[in-house]
Structure formats: C-alpha cells, structure tokens
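Novice: structural data only, the sequence is not supplied:
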C-alpha cells in the first residue's frame, strides 16, 4: 500500500524544515501498519486459517482505531480544537485523509475475504452466506434458527409508537422492509443481534459449513414475520466513540470510571457499516437516526466486520494452522528444582516470551505467596486478563498474611471494567489496592518481593516489557528480567513509593523512571553517541519499539544521523520518523516485523564508543515506547542490563536476530510507505530461530539439544 502520506522526494530537498517533509502523520502511519497486517492474509507461505486470522486481526485493529483515534479527532473538530499533528495537519485534514485510507483498507479486506473464501471451500470449509446447502443441512440449519436463535431475537417495528432503539457499540443489526399481506401496509422492522450470539454459525453436522449470523437471520426471516412479505433487507454495524476522558479533579476515581464505562457504551456513532445492496427505504431510516456529518460510512459487498472471522479460525483443522508450539520452561529454574529465588540469587535471569513460558513469572509470585520468609509483595497491574493466575497468587499471599500491595491501573483501555473487578476481589482478600495517579497511567511492569534471609532482607524484582496477561503472553514477544541486584531493588521500592504515596524519588541508582527522568536518559545516551561520532569513535544506536512518535526523540535521532551515527530501528507499528532521507536521516534505517508473534519487547542499545555489538554496549529494556504519552504522562521504567550474560543474550540474540530478519520484515521508504524485504540468498526468520533453537535465556550455556547458533552482522545485512 502506498502510505497515503507520501511526499515527493524533491520536496525533501526544497522544504527540509517543513513538518510534512520531516515527519509522518501518526494516524496514517498506524493505518500503514494495519495494511502490513492485512497483507499477511494474502501471504501464501502461511497456513490458510492463519491467513484468515490476520484478516480478522486487521478488522479488530481497525475497529479500535476508529473508536479511539478517529473519535478523538472528531471530538477535537466538534470542540473547535485546531491542534495540528506532528506533520502539520489539522484534525479536519487528518480525518479526510484517514477516511480515504480506511476505504482503501476495507476494499483490500473484501478482496482478501473473496480469495480466502474460495480457498476455504477448496479445503473443505464452506461459507454458505450466498451458497445453497444440501437439503439435510438446510433442515438442520432451519431447526437451529428456530430453536436457538429466534427465542433470543426481538423484532421491533419502527414507527411513532416505537422509537428508534439504541444500538450498542459494535452492535450488529438488520432492517427489514415489510408489506402486510392483508392490507398492503408497509413497515420497517429492526432486529438487533445480541452480543451473546456467535458472529458466524457452524451448521450442525460433520462437514464444516459456516454462515454469518446476519445471513442466517435473513435466510429464515419469513418465520419471524408471518403474514408479511419481505420487500428488502440489510445488515449494518455500528462503532461508537469509546475513549474515556477523566477530569483531573475527579474525587472518586472508581466511581468516575464506572460512570465513564457506561457513557462509553452510548458514545457518538463514528462508523456505520452497511451492506452494499441495503434496502433503500430502510437505509434512509438508518442514516437519519444514526449518521452525522462526522460518521464514516462503509459500504460492503459481503463482509460486515472482519473481526468476527475469528469464529471460523477456531475450526479444528490443525493442518490449516501453524504447527502447535509449547513454550520452554527456563532451564536455570529447573536446575534449582523450581526454586525461583535460588535461581535468581545465583545470577540474573532474562526470559524471552513466548518462546519461554510466562508460567515462571506466575511461579515467582506463587512461591512468594507460600514462602514463610517472604514479608512483602508489591505488584503493578496494567492488564491482567479475565482469568489471571497472577491475581490468584496475590490473593493467596494476602490470605497467608503477607503484606501485599497492588497498583491497579484503571485507565488501561478496554480493560477498565475487568480491572475494577480485580481491584474489588483483591481488596476483599486484604490486598492494599492503589489506583495510582489520576492524570498519569501506571504502565510500568514491576514485581517486588521482600524476603528475610538470615539476619537481613533481600529484594527480588521482576521487570517486564509486557503485561501480566495470560493470553497475550502466548502471542506477544516480551522480556522478563529477574534480579536480586540491591540497587535495582532499592529503585523499585522508590518507584512504588512514588506511585502509592506520590513521593517523587530525588535520585535513582539504576532505573530511569518516567515522567521524571526516562526522557532525559534517552537524550543523554543519544547525545553521547553524537559526541563519539564527532570524535571519530564508533557510534551506533539500535532500538526495538512498538511505536516512535515523540518529536523530541525523533529530532535527536535525526541529529545523530547527521553527525554520522548509524541508527537501526525495529518499529513494529507507528513510526513518525522518515528514514533514509538525504541530509536528514540517511544514516537511519527503519524496519517493521509482522509474523506469527506480535513483536512487543522494547529495547535500546548504544554503542558507547566501540563497535556494536560488544561487551561495552549500553543495553536497556523498558516498558515505554518513544511516545510523548509514555515519556511525559505515564509511569514507566527503563532498566539497564549490567549482568554480562543477560546483556549479551538481549543484545546479541534477541535484538540482533530482529535486525537480521528478512522473511517477516518490511522496510520503510523515505515517502513513509513500506516495502516487504527480499529474503535474499540466506533468508532469516527470527521467530523460527527462537522457536527451533535451545533456550537463549534462563541459562548461560547451551542445552543438550546443541549450542545456540551464533548470530553475526553481515556487511549490508543491516
């Protein structure tokens, strides 16, 4: 996809100081990322149902983008806020460009669905939306509709006596134009599909036959409307403004969030999806009641809500999915008979998820809950999921008499309601629950365990780049760092005091904490590379992040490039920096990796005056992306890796493998568009590398399966 935000290269030379020439629009960069996700739906090297999964993910991503980012821009326009973006566009200009790009993505989604639908049929999975099914299946489907679906549905006439009903966010509905046979009167009926019903229905029987809920209802609608003739029908889907805004002076944060969650369900309609052949009479009613000038109208010729295709992905066809993968349990912990504290005490440990099991993080807390020598546990919780073993472990610790503190972030988007439930459950168990700052999110991922050992106390810490969430830990690549380093332990305690008691640490020994000093630490390290380059020393920066949008960090990296610093960036999603522009960023390269796992770990590495990678390279892991919100409005941590083994594993295995990947990588062009990298003579897939090689972390040496292949930079490889 051309990124929709391309600037001709000759303009870079003529207007090098112009915002559009220096920066890429954040929203359009995100849409470019989602286009890369969607492209995997047509990647013939993937199993068929995995391709369908990518199509579903692209739909889910786009829904959230419309409900949050576009809704925010619409709100700015309505309130008369004319705040320009990093590339100099007004909210109105951005909305116009976004709509054009969104329509293009929807066109690509429908094309992908058309292709996949045919391939699914060839593989024995029939999509019966517009296909006749054999008589026995038809009878089974009809009986299913009458017995299981009709009792749940509530048709509602639309007339002066029946006001237009409320359609919930992400609500799916149908409108029918009917003629009453006895008197010829015409009425319009609405049927809203309850969220409890499946989006796609598997027709009863051995063969895999699926039909969408809206087509199922339309196919047998005459049974809902006896005495009427159906003149026309149409399915629609609604997306509403789902952002939550909290006033800084809110007196009761819990009560405020409960109220805000209720308001979100009734937010302004941001997007309305309609079937392309929607009945004109019914469509006029729908647009009059739901649409406004700010509503994006999407017309589809056969796919309403790509997100729902995940129901078909669940079909039990392992031959059409990636081979199953079971994460390894860290060997170092097993060597100590499962004693996490003994393993950490011996040497720091880095765990690479999902290749190594997240269960070790849970076991760390479970062991702390049972250990009579553990005095206190402190834990941040941003996203914990709806079946959290971490929560269970904290409750067990509190019930065992430990002092347990949980910092629960209520502002974790779309997890607010779940986090409120967890907070209540934790408090009932005796956990001290803290909600942190009203105007800052606590996004840091930290566990602290204080243990009595002999005549003194020792602090054990876990620092993570991802969430304590049982589902995402299986598909997100993240790092978990366990340490008993006393300096890091003291800094972690200061971090918790900052969040729970607003006691801002005057100084930290190792951790950089935002919004206090993390930005300054990044600037300091970039400036050091600039200084080294000007002094003729080796100078390089490697970084792996989810997003790069902060103007200050981007400008620092531009300055580094102009000073001769080689900058290699692996940015999975949004990137507002333009790479490879002569005179601005010719020494910067940006790539994005899209594959089986979602790249989520955040790593910085600075050459520090010698050729990178080396033992002297400064390496940090962090919970923060290079975004203004992370650096200025969130509580985050950046952790230096000083242990030699951990340092080398992250730098020379994890980070280097990402830089070397060619099979799943896209490279940013100067105009902001991305091009899929050519695999080359020696193709390299970093996900396959981590899945098929022995444990890279949790143990300093090689396992019995053999030594880990050593990675090395090839000239021109990065």
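Specialist: Now that the structure is in, tell me what you want to look at. Keep in mind that this is a model prediction, so the values were computed, not measured. Numbering: from 1, shown residues only.
Novice: C-alpha from now on. contacts and neighbour counts both.
Specialist: Will do.
Novice: I'd say residue 385 and residue 470 touch.
Specialist: Yes - assessed by CA atoms under 8 Å, residue 385 is found in contact with residue 470 at 6.5 Å.
Novice: and here is the other one:
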C-alpha cells in the first residue's frame, strides 16, 4: 500500500476499547433524518438558556460512530465466545453501511444544496463530513485488523479456516474448477468499458472486482468490472479436512478464473471495491395520491441514489482508484481503504456454522407465572382482570405473553375488535396471521401498518396487502408522521358489559427480534388506558387531532412537553427538600430541550442517571451544570432497546416507544404509559438498580466525549444481562 495513504495501527485504535456492546437495530444505524414533514406538529428549536454554556451538546454523528466503536470493542474482547465476536464484526459492518446510506447521505445533500444549518454543537455539514470521514477511516482500519489479526487466526485455531486461493493445494483447486464452471461461471457477467460500452451502473453495497486487461496484439489496456453474485454464499465451503471447516471467499474464486472470463487477454490487475449509495429518500405525501404507489416509486429510485462512500482493497493501484473516482463520481474524501476482505457483514455465514460451543449458551425465556406454563396457559383476559402484568423481553417469552394475547383474542368468540400498530414485522409473523384469522372469523380488525419504516418498506407493503385481502381494515397512518408507537387494543364482550384489554410496549410486534432485543411491555385492563387507546386509534384512523390523554403521553404533541414538565417538577421538589432522582433508559438522547431540562435539574441538585445504548448528545460531569449527571452505555448479548423513565420524588415510572430525539418527539406518533402497580414498578426499579450497579460492565461517558470501559481492571465485574437471565430463571 502507498505510504501516503497508510494508517498505522496506533491511529486506528478506538476510544471505546474494553468489554461489553450490541447490534444497532435498524433504528440504531439509520437515525432520524433532518427533513421537514408535510405538517410539522411542533417547533424543535431549543430555547436559548443563558445559564448554560454554548458547548453543552456533543455531536450526534460522532457519538454514533463512538457507539459503533463500542460494538467493535466486543469483537476484540477475548472473553466472549469466538463466533459471537465474528457476529459483532458483521454487526459493525452493517451498522456503518446504514449510517452512510442515511446519515452521511443527508449531510451530503445539505452540503451540496449550500444549506448552512449547523448541528447543535455548531458544526456545519461540511465540517461534520470531514470529521466523520476521519473517524470512519480510523475505526474501519481497526475493524479490519480485529478480523485479520485476532478473530480470523482464533477461528483457524478452532478449526474454522478462511483461506486464500494461494493456500489451496492442487486437488482442492481442481475441485473448485469444476464448481466454478458448473455453478458460478454461468451467472457472471463481465462488463467491458470502451467507446461502445459505457461504464456500467454499480449497485449499492454490491461487491465487485475492478479489472484491467491487456490485448496481446496492440498492448492496449481496458477496464472491466465483474459483480460478485449476491444470490450465492459469499464463502465457498470446501471439503472438510481433519475436522476443519474450510472456506474460500467467492471473490478469490472468481479472481482465480479471470482468464476464463477474458480468454485471449492478459489480466494486468484486479482489485475488490464496493460502493455505498444514498438511501435517504423522501416520500412526497399527497392526500390525492395512494401512499403505497408513492412509496413503491421511491423504493425503485433508492437503488440509483448517488454514491456516498467507496470502499477499496488496500492493494488498489492509484491509476485504478482514479478511474473509479472519476466514473463513479466519488470525492476522494469518501474513499475508505480496507486491509483484507471487504464487506465483513458476510461473516453472518461463518457465525451460522454448527459450533454451539463457540457461541453464547442457549437461553430459554420464561413465561410469567401469571400466564401459566408454556404447555398449560391461563386465559390472559382472566389474568388481566386480576391486575396488570409487566413483561420484560427477551427474559420473558414474547410468544407466551404478547403473541398469545393477540392469538387468544383472535380465537375468542367474545372478542369483538382488535386494533394494533405494526411498525416492523417478521417474514412469517404469527401476529399478522392471528389478525388475519380474526378478520376471517368476522371480528373488526384494524391494523395500522407503517409502510415508511426505513428498510422494511417492502416487507410492510407485502403484509399490508395480505391483511387487506383478508378483510382487515389497513391504515397507513397520518400524513407527515410515522406511526412508531407499540400498542394493541382488544375489545371484548363480557356479559352485558364491554371490557378493553391493552398492550403498550417499547418494542416491535416481531417474534424474531423479541428474542434478541430487550424491551418491556405493559398488559392491562385498566379502563383509563383502554379509553386512551380507543381515542388514539380513532385519531389514527380518522381526522381527530386529540392532544391530551388520561394516562398516556402521545407524540408529536405530548411526550416532550410531558417529560420536561416532570423533570421541572422533580427539580422543584428537590429544591424543597425531597430526594430528587431521575433515571432514564433509552436508545438515544439527542433532543436539546430535554437535555437542557436535565441540565437544569442537575443544577437544582437532582441526581440524573442515564443508560443509553447509542447516541448521547448530553455532556455529563461538568462542574456548574452537569456534575450530578452520569451516562452509561450497556451493550452485550441482547440489544438494549427499552425506553423507561423514573421520577423518584414524583414516584412515577413511564415506559414507551419514544427516544429523546427530534424525529420521535416531533415527526412520529409515539406513546408512553405510566406504570402504577407497585409490584410492576419494583420490577422496573430492579432494572435500573442493576444497570447502575458500580460493578456492572459498561462504558461511562466523560465530559470530554470519551467513553471509558468500566469497572476498572482488577475490580469486581458483573454482567447486567446475565443477572437478568438468572433472575428470570427463578420463580
């Protein structure tokens, strides 16, 4: 590699080195876009507070990159099972792809349009892009070396070997020759570039080989491109040898047979490259146009988005790189050189090998005693008439609680109606099937399907149509807003009365992610919540714009206002002598108005404890305005996804779907519900106490924006998620 473009290992080390992180769900990587909705419901500009310093906010984009660096730190952690470390390498790569497709794409658009909108910490789009580019090169280099120097050799020691073509013997090459000619060669399409063949379109996230060939007659050299097929396994599995699982990257196999693809020509050079394209599109929501059709049109455009990043193998020549930059219209600052393999998201294939001893031990979620045993379930309706139930996934089973709630409702002849929001569903969702069964049984079924859920649009369109064909009333939400709340309402006839049963949660109605994402949910027959959800669904399906509820906070009108009001009441109670304490658990804390309210609470003496998985724009631990604030990040086997807030002096616990971000508070329909039953609030209190335990493995955010692995070396360490698993195994 050329010296002027080489990055040292020291430069590549992440700030967040240590133990303990998790996957960014789709939401963690593609955070809120900064577009203006069709009907902005509320102003988002933070009020000027002269008592607080101007540099009180951290940059959200750089904070997200620090989050992904914490994911990478797990891949480097030798105490974790080896295949789990490979999984975290794959997660890091997927996260970064989506970050560029959405966040960087949005910044580029604003920079190209000449918009001078600065971030909360005062940076222009161009300055943010410069810093993102610099930080990305550091952590991408570190990512490559964790694989090359740590994980790949460790896998080889355990009998999972990823080889190069040069490491194969003649017999293996002969077998692969037959495989190539029979299975791979027919699907490859070498594309030449010359006056008769324009430079081919390169699809986003595809892996490609850039090739230079030379004519033997005149010595003329020409460029050609081959796309590595994405409908076959990235790693070709070889015959096992001495119990080893052996794999060859597909691009190595194709490169070995380039003379077959270009007969009669000399192969001068070949290099791998990969382009990332802008996927941050808008749907123009017009009342006169079918939203499904508008969305499908925009989805078709997504694949043609402008390039936002070019990844190249670090052995690529200057001449070849210049050609790609020119033909793909990529700025040199958007180039990331990668040592070794490109696109390590393909390591999911390696993770899926049958080696359970190299993975986390299996965990079977519990069924809460209130709902009976797995094989002998109780009536959920009878249980909820006796009192509310709080479920905590994945420690509590989703299938025997929330899913069973909907399935029992679908099968119960006394149930008259089911109304539910669906933001992200799985490929074969039991929830969707239950709603279809309910509709076919003659029940009134309403499904609010959010077809604008980023990167799940196509799947949600499919399920929306299946639901419509079954007779479900399908609604696509409100113009200008995404419907992100997690709510279900069941209306049941009981004698001469009508009773409503409800679920309000923090996670999607998705049985697959419910085994991986940490979420909480409230199941209740409380009349006030039933009345609130009735009003909410009427608002979502009709023209109502109700903005006040009995026991719910509902965005875009009520969540920010309600949270800030309670922060201020907690501060007032503290000034009057109460022991003020605010505990907040979320995926992200970005909203300036909420952050400023927390700063003011800190100044009033309120102890503020934040557990945030990903982005945090709050600057904790600064004398004079945030010395009473502590920020932690816990990442591990499960993705910490729940949103919980506790106000100690007010004695209030709230759970819901909203993160403290502009998109959630201003451009989405979100719901937060108060949990009142002391038995249930005790469960939420346990979650906070464990998360904030001094011995809990985590990262802590410093006033200088650095994240430090805690506890320090030599101190007692406990794992928050392991403790919760053990806690739920006990009656």
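Specialist: Alright, I've got the coordinates. The structure displayed is predicted, hence computed values, not measured ones.
Novice: could I get the full set of strands for the stretch 551-700 of structure 1?
Specialist: For the stretch 551-700 of structure 1, the strands defined by DSSP state E, counting those that start in this stretch occupy 566-571, 588-593, 598-599, 603-606, 618-622, 634-640, 665-668, 674-676.
Novice: actually, the stretch 351-500 of structure 1.
Specialist: Assigned by DSSP E, counting those that start in this stretch, the stretch 351-500 of structure 1 shows strands spanning 374-381, 403-408, 432-434, 441-442, 445-453, 456-464, 476-483.
Novice: once you drop chain neighbours, what's closest to the equivalent of residue 62 of structure 1 over in structure 2?
Specialist: The alignment partner of residue 62 of structure 1 in structure 2, by TM-score structural alignment, is residue 96. Counting by CA to CA, 6 or more residues apart in numbering, residue 96 of structure 2 lies nearest to residue 29, which is 7.1 Å off, once chain neighbours are set aside.
Novice: ok, the one you found to residue 128 of structure 2 distance?
Specialist: 17 Å (CA to CA, to the nearest Å).
Novice: longest helix of structure 2, counting residues only.
Specialist: Taking DSSP state H as the criterion, structure 2 has its longest helix at helix 125-145.
Novice: please tell me how far that one is from the chain's geometric centre.
Specialist: Relative to its parent chain, helix 125-145 of structure 2 has a centroid offset of 19 Å by CA atoms, centre = their mean, to the nearest Å.
Novice: the following helix or strand past that helix aligns to what range in structure 1?
Specialist: Going down the chain from helix 125-145 of structure 2, the next helix or strand is helix 152-157, by DSSP states H and E. Aligned by TM-score structural alignment, helix 152-157 of structure 2 falls on residues 117-122 of structure 1.
Novice: ignoring the adjacent residues along the chain, who's closest to residue 9 of structure 2?
Specialist: What sits nearest to residue 9 of structure 2 in space, not counting adjacent residues and going by CA to CA, 6+ apart, is residue 142, at 7.1 Å.
Novice: tell me how many other residues crowd the counterpart of that neighbour in structure 1.
Specialist: Under the alignment (TM-score structural alignment), residue 142 of structure 2 maps onto residue 108 of structure 1. Close neighbours of residue 108 of structure 1, defined as other CA atoms under 10 Å, add up to 17.
Novice: got a list of what residue 586 of structure 2 touches?
Specialist: The neighbourhood of residue 586 of structure 2, defined by CA atoms under 8 Å, 6 or more residues apart in numbering, consists of 610, 611, 612, 613, 641, 642, 643, 644, 659, 660.
Novice: residue in structure 1 paired with it?
Specialist: Aligned counterpart of residue 586 of structure 2 in structure 1: residue 545 (TM-score structural alignment).
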